[in-house]
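> Coordinates for the following, if possible.
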Amino acid sequence: MHSVIETPMYLRAAKAAGMNDAEMKAVVDHLSMAPDDGALMEGTGGARKLRAAGRGKGKSGGYRIVTYYCGKDVPVFLLDIYSKGDKTNLTKAERSTLREILAEVANAWRESARRKAQELRRNDHD
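Next up, the predicted model:
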């Protein structure tokens, strides 16, 4: 199983889109087993768009979830969600902003993990 992080932006958007707890859990469970699921979104630097069923709407009328997965050593990040009825695709400006943000996400995560591992090793030797 792969780790999944629900970002604050995703959590706000999920609430605004009307997702219930069971739907949110289903998304996390699915991505923990298939972290690279979803279509790569052109111009985003690696973001993916995952289709998920909404209450009685099926996948075609449900939610679009923006995720980021860049490797086995980094969690899947849930970045945003929207209902297909509200929006069909990200704008060029939104894709550009994502590209800028995602360029740093994996490096920042890996650096943080490296620092924590060093700290744990130091504490083990004390």
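
> From now on I want contacts and neighbour counts done on CA atoms only, so please keep to that.
Noted.

> on contacts alone, who are the packing partners of whichever strand in the chain runs longest?
The longest strand of the chain (DSSP state E) is strand 58-68. With contacts defined as 3 or more C-alpha pairs under 8 Å, 6 or more residues apart in numbering; DSSP states H and E, strand 58-68 has these neighbours: strand 47-54, strand 76-83.

> Is it possible to get a markdown table of these that adds distance to residue 102 and mean neighbour count?
Output for the helices and strands packed on strand 58-68, formatted as a markdown table (distance: least, C-alpha to C-alpha, whole Å; neighbours: other C-alpha atoms under 10 Å):
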| stretch | distance to residue 102 | mean neighbour count |
| --- | --- | --- |
| strand 47-54 | 8 | 21 |
| strand 76-83 | 10 | 22 |
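
> Would you do the same for the sequence below? I want to compare the two.
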Amino acid sequence: MLYTVCETPVFTQKALEIWTNQEKEEFIGWIAGKPYSGEVIPNSGGLRKVRWHASGRGKRGGARVIYYNLLEAGEIVLLMVYTKNKFDDLPKEFYKKLKEAVDA
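A predicted model of the protein is given here:
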């Protein structure tokens, strides 16, 4: 089953800084069919993080995507994308704010 993938404005903006349009569409096509990929972020209310390659960086040095599954509604919400060279990991408070935004 393929789910509808929704992007937050922050995700869209950051994705343009990291990926080509083709790379972004490739990721969206992939995640639409694999909503349980990546790992659940502890104490985040169900947010998930998955690694994905970025231009010239490969998967390990590439992008991290934070997303949330609303599978009962048939949706996956892409919240944030960043590169490892910007952040190794995001602060726990940031995950809390992302989850609050999803719940709003």
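
> Do you know the score for how well these two fit?
Overlay of the two chains. TM-score (TM-score structural alignment, normalised by the length of structure 2): 0.89; 103 aligned residues with a C-alpha RMSD of 1.4 Å.

> sorry, back to before: so which of the helices and strands packed on strand 58-68 of structure 1 gets nearest residue 38 of structure 1?
Set against residue 38 of structure 1 and scored by C-alpha to C-alpha, these come closest in strand 47-54, at 4.2 Å.

> and the angle from that closest one to strand 76-83?
50 degrees (axes from the mean of the first three to the mean of the last three C-alpha atoms, to 10 degrees).

> For stretch 14-27 of structure 2, which outside residues touch it?
Applying C-alpha atoms under 8 Å, 6 or more residues apart in numbering, the contact partners of stretch 14-27 of structure 2 are 52, 54-55, 63, 80-83.

> If you count neighbours, what's buried in that stretch?
For stretch 14-27 of structure 2, the neighbour count (16 or more other C-alpha atoms under 10 Å) marks 15, 18-19, 23-24 as buried.

> Go through structure 1 and flag its longest helix.
The longest helix of structure 1 (DSSP state H) is helix 92-125.

> buried ones in that helix?
Applying a neighbour-count criterion of 16+ other C-alpha under 10 Å, one finds 95-96, 98-99, 102, 106 buried in helix 92-125 of structure 1.

> for the spatially most central residue of structure 1, what are its contacts?
The centroid of structure 1 falls nearest to residue 78 when counting by C-alpha atoms, centre = their mean (2.0 Å). Shown in contact with residue 78 of structure 1 (C-alpha under 8 Å, 6+ apart): 4-7, 10, 65-68.

> Could you dump these into CSV and include distance to residue 90 of structure 1?
Listed next are those as CSV, based on distance: C-alpha to C-alpha, whole Å:
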residue, distance to residue 90 of structure 1
4, 22
5, 21
6, 19
7, 18
10, 15
65, 11
66, 10
67, 13
68, 15
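
> nearest to residue 28 of structure 1, of the residues you listed?
Nearest to residue 28 of structure 1, judged by C-alpha to C-alpha, of the contacts of residue 78 of structure 1 is residue 4 at 6.4 Å.

> Tell me who's in contact with that closest one.
28, 31-32, 75-78.

> can you check residue 100 of structure 1 too?
By C-alpha under 8 Å, 6+ apart, the residues touching residue 100 of structure 1 are residue 45.

> again, only this time at 6 Å
With C-alpha atoms under 6 Å, 6 or more residues apart in numbering as the criterion, no residue contacts residue 100 of structure 1.

> Tell me the counterpart of it in structure 2.
In structure 2, residue 100 of structure 1 lines up with residue 100, judged by TM-score structural alignment.
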